[in-house]
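K.L.:
Compute the structure for the input listed below.
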Amino acid sequence: MFGEGYVDDGRAFSVIDAALASGINFIDTADMYNDGKSEELVGRAIKGKRDGLVIGTKGFSPMGPGVNDRGLSRKHVIGAVNSSLRRLKTDYIDLYQVHWWDPETPIEETLNTLNDLVRMGKIRYLGCSNFAAWQLAKALWAGDKLGLDKFVSIQLLYNMAQRGIEEEVFPLAEDQGIGVIPYQVLMGGLLTGTYDAAKEPPKDSHMASRHAGGAKTRFWNERTFKLVDEVKKTAAQLGYEPTQIALAWCLSKSPITSVIVGSSKPEQITQNVRSQEIRLPEEVLEHLNSL
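P.N.:
Reported below is the predicted structural model:
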């Protein structure tokens, strides 16, 4: 989550450069991240490198004090997309994702607005984030009914400790050809294997930062530390790092087309990108699935 605080601009540029050098071409952000500063930094970082990149961003969250400065109404979506384009310093967004379901706006209004923006050339593809299975199904049905471009991807919380989306979202995504893009796949950094359950996370660590997205509350417990210990054992047996095992496991799931991995150092990029080449043996996958 670039823009201020935990990762400064200089380090953020080096992380993005390392990602591009390693062959990564998908950069995901959102207008709400650091009040737009993350998009601004990404815009500066990709200057002169835009071709070949897939830039994804998200909109929904409050970006001002006004009643129309949030949500998925026509007014806010148009304004949010234009503001994201300005901050990203680009004339189109490859994947524009609605960050949350909006119970106050008919999904038909949102889809019609997004399709208008597609026709204007401001958006290439549409996605959603944090939708329940029924919300995704309703959105897809509405798109079919109206003859509109539909969501092609969904971003959701998913990792070895939190696998609830396997039951309903995975089958729906596979049936409808929707790519699943999970976030928090490393459980806020817990799957690096560097944290001690008996001690508070270091003050300069991601887990202790305000940018961790509630990861400590969500993952800092006995069950997840036992899971991490098993992943560390598996990694040692196979000659990999725990993060590589966790990412390889995640990428083995058929609906998953990409993963969101936050990195604060270039060397983390180099290490994590190797996970796409790892093919875990069936018995290892069975063991990890049982945790």
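
K.L.:
drop to CA atoms for contacts and neighbour counts, all remaining ones
P.N.:
Fine.

K.L.:
for the stretch 151-291 of the chain, what spans make up the strands?
P.N.:
Per DSSP state E, counting those that start in this stretch, the stretch 151-291 of the chain carries strands over the ranges 151-157, 179-183.

K.L.:
ok, now which ones touch residue 131?
P.N.:
Contact analysis of residue 131 by CA atoms under 8 Å, 6 or more residues apart in numbering lists 100, 101, 154, 156.

K.L.:
one more to put side by side:
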Amino acid sequence: MEYRLLGRSGLKVSTITMGTMTFGGVGWAKTVGDLGVKEAKKLVDMCIDAGVNLLDTADVYSQGASEEILGEIIGGPRKNGVLIATKARFPMGPGVNDAGSSRQHLIQACEASLKRMKTDVIDLYQLHEWDGQTPLEETMEALDTLVRQGKVRYIGCSNFSGWHIMKALGVSERDKRERFVSQQIHYTLEARDAENELVPISIDQSLGILIWSPIAGGLLSGKHRRNQATPEGTRQFAGWTEPPIRDENRLWNIVDTLVEIADGRGVSAAQVALAWLIGRKGVTSVIIGGRTKAQFKDNLASADLKLTDEERKRLDDVSLQPLMYPYWHQRNTASDRLSEADLALIGPHLAK
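P.N.:
The predicted structure is shown next:
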């Protein structure tokens, strides 16, 4: 297992993070899993034994049950340097202030998460989604307060747009508040939209990147194939709708390439998809999830899989998306003065 610095911090995290959305099975989360303490502990132990040092959850997963199960497993004095990341922002009750990124909600949510997880500190506290109604000054002050109180060590965001992140970083710098060390985003071979703004921002601003649903909810696992029925037991069979697929033919071309490379290497398509991400510039860690030991064992093996340059090129080419404006214009007229962050997106298009 490799360990990388999380953004502009001295904290090192494993290139694979364990996701816990399958813990609990309450409400909408039952679609993805309903593991109890006993089954979840086996998977947590398996990941820790493999070198994973970051466990990611959120208060909204099973309405707090995921955090509670995690607390039953690793609550109290933590061993093996295990780090806990959780998130807040979504509704956790019927009240008008039981959601959002206000000072009221974030402080209340943090204290509730600490209690559920039976810990006195959250290593990485992330805003789960953008809140366009709360001033960022209030949000960043609340997060800064939690760090200064010793309840949180680092802060991050998730599912923000580029301008959201830059505005937040600007507020932190101006007001001398704690700044985000990371962003948690959706980024896969099928969904490379993050390369437009989010990946370049991470490179330019030294933000770590944690990737949720790195095999697209199982769509890139090799179980789903062109012109075949959706397999029983999968998220899609249960009605899960993320991520949205806008070009099915492109998806199946990507899957076909993944399977061809995987068969040639004697590994799974999921391992190839994960290894491609782990090797992408700016990426810190991919968050894997599942319901069985077999799924985790397979995904964990991707930490040691190194793709060849030729394999990477095949995957890059089959999944490359056309440049949006203003990037196609920058490719045509500004290629003489592009930064490293610019080239993360535009570079592959310069020879085309």
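
K.L.:
Out of the contacts of residue 131 of the first structure, who's the most crowded?
P.N.:
residue 154 (24 neighbours; other CA atoms under 10 Å).

K.L.:
isn't that one right next to residue 125, touching?
P.N.:
No - Residue 154 of the first structure is beyond contact range of residue 125, at 11.8 Å (criterion: CA atoms under 8 Å).

K.L.:
what separates residue 196 of the first structure from residue 268 of the first structure, distance-wise?
P.N.:
For residue 196 of the first structure, the distance to residue 268 of the first structure equals 20 Å [CA to CA, to the nearest Å].

K.L.:
same deal with residue 204 of the first structure?
P.N.:
Separation of residue 204 of the first structure from residue 268 of the first structure (CA to CA) stands at 16 Å.

K.L.:
out of those two, which sits in the busier spot?
P.N.:
Ranked by neighbour count (other CA under 10 Å), residue 204 of the first structure and residue 268 place residue 268 first, with 16 against 9.

K.L.:
how about residue 119 of the first structure, what's its match in the second structure?
P.N.:
Aligned counterpart of residue 119 of the first structure in the second structure: residue 148 (TM-score structural alignment).

K.L.:
The closest residue to residue 220 of the first structure other than its chain neighbours: neighbouring residues, count only.
P.N.:
With sequence-adjacent residues excluded and distances taken as CA to CA, 6 or more residues apart in numbering, residue 220 of the first structure is closest to residue 197, at 7.5 Å. Residue 197 of the first structure has 14 neighbours, counted by other CA under 10 Å.

K.L.:
Can you point out the buried residues in the longest helix anywhere in the first structure?
P.N.:
As assigned by DSSP state H, the longest helix anywhere in the first structure is helix 222-238. Across helix 222-238 of the first structure, burial judged by 16 or more other CA atoms under 10 Å covers 224, 225, 228, 230, 231, 232, 234, 235.

K.L.:
From residue 234 of the first structure, how far off is the first one?
P.N.:
Taken as CA to CA, the spacing of residue 224 of the first structure relative to residue 234 of the first structure amounts to 15 Å.

K.L.:
And for the second one?
P.N.:
Note on residue 225 of the first structure: its distance to residue 234 of the first structure, by CA to CA, is 14 Å.

K.L.:
same question, residue 21 of the first structure
P.N.:
Here the distance between residue 21 of the first structure and residue 234 of the first structure works out to 29 Å (CA to CA).

K.L.:
picking that back up, show me what the longest helix of the first structure is packed up against.
P.N.:
For helix 222-238 of the first structure, the packing partners by 3 or more CA pairs under 8 Å, 6 or more residues apart in numbering; DSSP states H and E come out as helix 242-251.

K.L.:
The counterpart of residue 166 of the first structure in the second structure: what's it in contact with?
P.N.:
In the second structure, residue 166 of the first structure lines up with residue 195, judged by TM-score structural alignment. Residues near residue 195 of the second structure by CA under 8 Å, 6+ apart: 344, 345.

K.L.:
now do 7 Å
P.N.:
For residue 195 of the second structure, the contacting residues are residue 345, by CA atoms under 7 Å, 6 or more residues apart in numbering.

K.L.:
for residue 134 of the second structure, same thing?
P.N.:
For residue 134 of the second structure, the contacting residues are 101, 102, by CA under 7 Å, 6+ apart.

K.L.:
Alignment lookup: it to the first structure.
P.N.:
In the first structure, the residue paired with residue 134 of the second structure is residue 105, using TM-score structural alignment.

K.L.:
same check, this time on residue 66 of the second structure
P.N.:
Under TM-score structural alignment, residue 66 of the second structure pairs with residue 38 in the first structure.

K.L.:
re earlier: want to try TSV for the strands of the stretch 151-291 of the first structure, with distance to residue 145 of the first structure as columns?
P.N.:
As requested, the strands of the stretch 151-291 of the first structure are arranged in TSV below (distance: least, CA to CA, whole Å):
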stretch	distance to residue 145 of the first structure
strand 151-157	14
strand 179-183	21
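
K.L.:
Of these, which is nearest residue 64 of the first structure?
P.N.:
Closest approach to residue 64 of the first structure among those (CA to CA): strand 151-157, 24.3 Å.

K.L.:
what's the average distance of the closest one to the second structure?
P.N.:
Taken against the second structure, strand 151-157 of the first structure registers an average deviation of 0.5 Å after superposition, with mean CA distance after the TM-score superposition for the first structure.

K.L.:
counterpart of that strand in the second structure, which residues?
P.N.:
Using TM-score structural alignment, the residues of the second structure aligned to strand 151-157 of the first structure are 180-186.
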